[in-house]
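Student: The following comprises the amino acid sequence and a computationally predicted model.
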Amino acid sequence: MVFQPHRTGVIWGWLRDLRQNWTPSVNGTMVLPFAAFQILLPFSTTVKYSLLFFALALFLIALIVLACKMHQYYKYKASSIVKNKKLINGTNIEKKTEGNILVKSLSPGFLETAREEQNSKIQLMQKEMEKLEEHLTPSPPSTESLDDVGSDTEPHRSRGKLKFALNYNKKATTLLLNVLEATDLPEHSRDPFVKIRVFTKVDGSQSKVQSVLHERETRVLKNNRHPIFDEDFSMSLKDCQLSNLSLKLEVKDFDKYSRHTLIGEARIALKDLKVSETLEFCEDLQGKTKDIIGEVLISLKCLPTSQKIEVGILKFKTSSLSIIQERDVYARIDVFSNQHKQKHQKSSLRAKSKVTVFNETFLFSLPNPGKTHCLILLSLYETVENGRKLIGQTSLGNQKTKAEDGHWDLMMQTLRQPVADWHPLYI
């Protein structure tokens, strides 16, 4: 900063004049006359009045803003008072629960409607769980298949008829199947097709385990309750005895975005098939039956402290003759607890073989294991070009319909210890 002597002289002169103008008061103090405050500003009169006008304008703007804010405040306060009055009158009263938590209690009419909707949802979920358990529970000699849980299983309801023809060529050891047509299908069936499986018994005629020898499908006929397929299939029966073979034809309703719905099935034992003679059949479609195609080794462990259950998929074995195909397989586990479906878990891919080893465990939440209604569904899939293909399924749990299964009871008797057992694999 540059020191300027002439400005310093002016300031000292002004202070000297100020000191000379002090006058004593009655009390002996010095009084400064009004003339001492008349400091001249180096501005013109026009500029001075402009600055004064600008200051007044800012003051008025500040008063207007203050008035607007006060108006908004009183308006908000009045509206809150009206709301509080409505709350007190019972339109929407806040009550304190037993846990000292404030919750909003709705009007009685709305509460009744909400409760009715909730009860209806609970009843619907219970019916679905009962239906699922009914389908998942094997009942000899034949039960409903697992891959068609949503199918109609009413015994007295007409499902329609299926016409087909069979011819066994003993010299070529081949079975010729001609799927002709389906008639009188239910009204809900739209896009029907026929799935064909040839089963053979394993380890003699007394064994319940079967092997899938052949699997075929017809084309899908859209919007047709009386589809005429007229398709021929040739299947080799080399090294197989007719007495151990059975043919199962499933009529299904095609669904592009979900599981195909079962309409009905027809099953024929090939032991009565005559050689070199074409036999034509017209069979009534029946409810779905399950076939055992292998076994799966599952381990269970209950962890009561953490309220979890450990489900392990150890290995599965099958006697299917079509196992030679080089494909990968994986397991999927679904757990239903108190009508609530938990998020499913999948195992890693394994090479497909007669005995496939997984040795993987998965944890699921299970509060109060002794009283919680639990159902475990294990599905085995193999990878194909278009996605996946179901190999088989099995189920276990503490539901009443599975009273013959002691695996769950054994787990509850040996807490915190894994318990393994074999379960049949159904298709």
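Tutor: Nice, thanks for sending it over.
Student: all contacts plus neighbour counts: C-alpha atoms, from now on.
Tutor: Fine.
Student: residues touching residue 302, list them.
Tutor: By CA atoms under 8 Å, 6 or more residues apart in numbering, the contact list for residue 302 reads 308, 309, 310, 369, 411, 412, 415, 416, 417, 418.
Student: From the chain's centroid, how far away is the host helix or strand of residue 235?
Tutor: Secondary structure from DSSP states H and E places residue 235 in strand 228-236. When distances are taken as CA atoms, centre = their mean, to the nearest Å, strand 228-236 is centred 39 Å away from the chain's centroid.
Student: next structured bit after it?
Tutor: Trace forward from strand 228-236 with DSSP H and E and the next one is strand 245-253.
Student: Does the strand holding residue 235 pack against any helices or strands, and if so which?
Tutor: When contacts are defined as 3 or more CA pairs under 8 Å, 6 or more residues apart in numbering; DSSP states H and E, strand 228-236 sits against strand 174-183.
Student: Centre of the chain to the strand it packs on, how far?
Tutor: Relative to its chain's centre, strand 174-183 lies at 39 Å (CA atoms, centre = their mean).
Student: what's the angle from it to strand 228-236?
Tutor: 160 degrees (axes from the mean of the first three to the mean of the last three CA atoms, to 10 degrees).
Student: Below is an additional structure, to be compared with the one above:
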Amino acid sequence: MVTLIDYPAPMELFSKAGELRMPFSDVVKYCILGISIILLLLALGILAWQIYRFCTEKYTTYTQQDAGHNDLLYSDEGPTTTGNYSGAPSTKLEDVSTEAHRLSRYLSQPSFPSLASTEAAGDKEEQATIQKMQSRLVVTVLQVEGLLEQSESRTLQLFVKILLMWAGSEAVEVEGFKDEEGEGLSPVLWTVLQEWRTRIVKGSCNPLFGDQFSCVLQEEKLHHINLRMEVRDFDKFSRNTVLGDVRVPLGQLNISYPLELQEDLKIPQKDLVGEVLLSLKFLPTSQRLEVGLLKVKTVLSEISPNAALYARISVQCNQFKLKYQKSSTVARCLVTVFNEVLLFSLPEVHLERCKILVSIYETRPTSKSAKQLIGQLSVGKEKSSEDEHWTLMMRSVRQPVAKWHGLLI
């Protein structure tokens, strides 16, 4: 017995499925689509309006804050280069009375919630600011002119190094250091308050700079501050050559108003910035030299808890430079005590020339630069002359000999 089952053809199923339609008419469907589009456009418009209001309020708030900060605060200016100068000053001093007037005008604005309490706080801050008597010094390096080309094979790459130096205290007598006239020893220990450098100008004996620097100073310190400007020739593979310097004592000038100075370059001189107590001992059998770094005396213009000192000592014998050594880092104070001995192995030949170079550096974690050179000193023996400390060391073989040396910069 055979049972036959009749299945509908696939084409018949598709034709029946095509007859299924939504119960809405075309007019209703188009209305729903139009309402959806209108709601979408309305939501996008509201979103764009809210974004515009947020950006406008944020820009207004930042503009008010920037205006307030510009009137209330001092901001240290870095080296900036100006293209064209029309009678630009080289030194400028701005008094705090002008800033106090700005402060009182800013505090009188109605934008503050409590005017009475703000004015009282402003009066106290104004009195404290006037008591400090701080002023801003602005130095602009305009031009160096009249230099001669050193050689035809190498062009000059000139820049100006500016040192703002403060006379801290009297120094003890240091042998081997003379003042600019060569008539004895300088009785003053200097310290570097600020150090700046201009940009490098290549291939010109009359370079134009226009770099500007500024810092805040106390008015009572101006009589003890010198401005030292060194013109240097940049050399990437060796030390920069100092072509000459200019020293300007700020206490002898009336710099309450813009003042333009033009000075002749003089032979570069070094200033005494500290003293170092060194100990030297020579061991002839093992041909070794012991350099003891005992104490470093410097002048502190301000107390910084993060400041520390370390020394870099190098030895050069018969024009052969040995590997340098670094001391440990010690917190800086008026007299920094190291009590550290560094050992150098000398070549086994007759020592015709020997030179010990000690460089003292300062490190501050909060400063922009990792280290700053405080000063240098050298002790040694030449063909024609011999340092007194070196002579005493050779006379007292195997015995340490300690002596103070001037730290120069």
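Tutor: Yep, that arrived. Because the structure is predicted, anything quoted here is derived from the model rather than measured.
Student: Provide the TM-score value for the superposition.
Tutor: The TM-score (TM-score structural alignment, normalised by the length of the second structure) is 0.57; 264 aligned residues with a CA RMSD of 3.1 Å.
Student: Read off where the strand holding residue 235 of the first structure ends up in the second structure.
Tutor: Mapping strand 228-236 of the first structure onto the second structure (TM-score structural alignment) gives residues 208-216.
Student: The matching stretch vs the first structure - mean distance after superposition?
Tutor: With mean CA distance after the TM-score superposition for the first structure, stretch 208-216 of the second structure departs from the first structure by a mean of 2.4 Å once superposed.
Student: Measure how buried the alignment partner in the second structure of residue 349 of the first structure is and give me the count.
Tutor: Using TM-score structural alignment as the criterion, residue 349 of the first structure maps onto residue 329 of the second structure. Residue 329 of the second structure has 15 neighbouring residues, counting by other CA atoms under 10 Å.
Student: Look up which helix or strand the residue lying closest to residue 329 of the second structure once chain neighbours are set aside falls in, please.
Tutor: Of all residues not flanking residue 329 of the second structure in the chain, residue 310 sits nearest, at 4.7 Å (CA to CA, 6 or more residues apart in numbering). Under the criterion of DSSP H and E, residue 310 of the second structure resides in strand 308-317.
Student: wait, is residue 292 of the second structure part of a strand?
Tutor: Yes. Residue state for residue 292 of the second structure (DSSP: H, G, I helix; E, B strand; the rest coil) corresponds to a strand.
Student: my read: it touches residue 340, true?
Tutor: Yes. Counting by CA atoms under 8 Å, residue 340 is a contact partner of residue 292 of the second structure at 5.6 Å.
Student: Those two - which one has more neighbours?
Tutor: Remark: of residue 292 of the second structure and residue 340, residue 292 carries more neighbours, 20 against 14, as counted by other CA under 10 Å.
Student: Regarding the most centrally placed residue in the first structure, what is its secondary structure?
Tutor: The residue lying closest to the centre of the first structure (CA atoms, centre = their mean) is residue 343, at 6.3 Å. Under three-state DSSP, residue 343 of the first structure falls in the coil class.
Student: residues touching it, list them.
Tutor: Residue 343 of the first structure makes contacts with 334, 335, as judged by CA under 8 Å, 6+ apart.
Student: What separates the first and last residues of stretch 247-266 of the second structure, distance-wise?
Tutor: 9 Å (CA to CA, to the nearest Å).
Student: How far does that stretch sit from its chain's centre?
Tutor: So, by CA atoms, centre = their mean, the centroid of stretch 247-266 of the second structure is 24 Å from its chain's centroid.
Student: Now do the buried residues in that stretch.
Tutor: Neighbour-count burial for stretch 247-266 of the second structure flags 247, 250, 255, 258, 260, 265 (criterion: 16 or more other CA atoms under 10 Å).
Student: which ones are touching the residue lying closest to residue 207 of the first structure once chain neighbours are set aside?
Tutor: Using CA to CA, 6+ apart and skipping residues adjacent in sequence, the residue nearest residue 207 of the first structure is residue 201, 6.7 Å away. Each residue near residue 201 of the first structure by CA under 8 Å, 6+ apart is listed here: 207, 208, 209, 210, 211, 244, 245.
Student: Kindly report the same for residue 335 of the first structure.
Tutor: Counting by CA under 8 Å, 6+ apart, residue 335 of the first structure has contacts 341, 342, 343, 344, 364, 374, 375, 376, 377.
Student: what stretch of the second structure does the lengthiest helix in the first structure fall on?
Tutor: Using DSSP state H, we find that the single longest helix of the first structure is helix 45-89. Alignment of helix 45-89 of the first structure against the second structure: no match, by TM-score structural alignment.
Student: what does residue 165 of the first structure align to in the second structure?
Tutor: In the second structure, residue 165 of the first structure lines up with residue 90, judged by TM-score structural alignment.
Student: my read: that match touches residue 255, true?
Tutor: No. Residue 90 of the second structure lies out of contact with residue 255 (CA under 8 Å); the separation is 9.8 Å.
Student: ok, back up a step: quick one: the residue nearest to the centre of the first structure and residue 334 of the first structure, what's the gap?
Tutor: Separation of residue 343 of the first structure from residue 334 of the first structure (CA to CA): 7 Å.
Student: How about the strand holding residue 310 of the second structure, which residues are buried there?
Tutor: Neighbour-count burial for strand 308-317 of the second structure [16+ other CA under 10 Å]: 308, 309, 310, 311, 313, 314, 315, 316, 317.
Student: Now render those as TSV, adding distance to residue 62 of the second structure.
Tutor: Shown next, in TSV, are those (distance: CA to CA, whole Å):
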residue	distance to residue 62 of the second structure
308	39
309	42
310	44
311	47
313	52
314	54
315	57
316	59
317	63
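Student: with those residues in mind, which one is nearest to residue 49 of the second structure?
Tutor: Of all these, residue 49 of the second structure sits closest to residue 308, with 56.6 Å by CA to CA.
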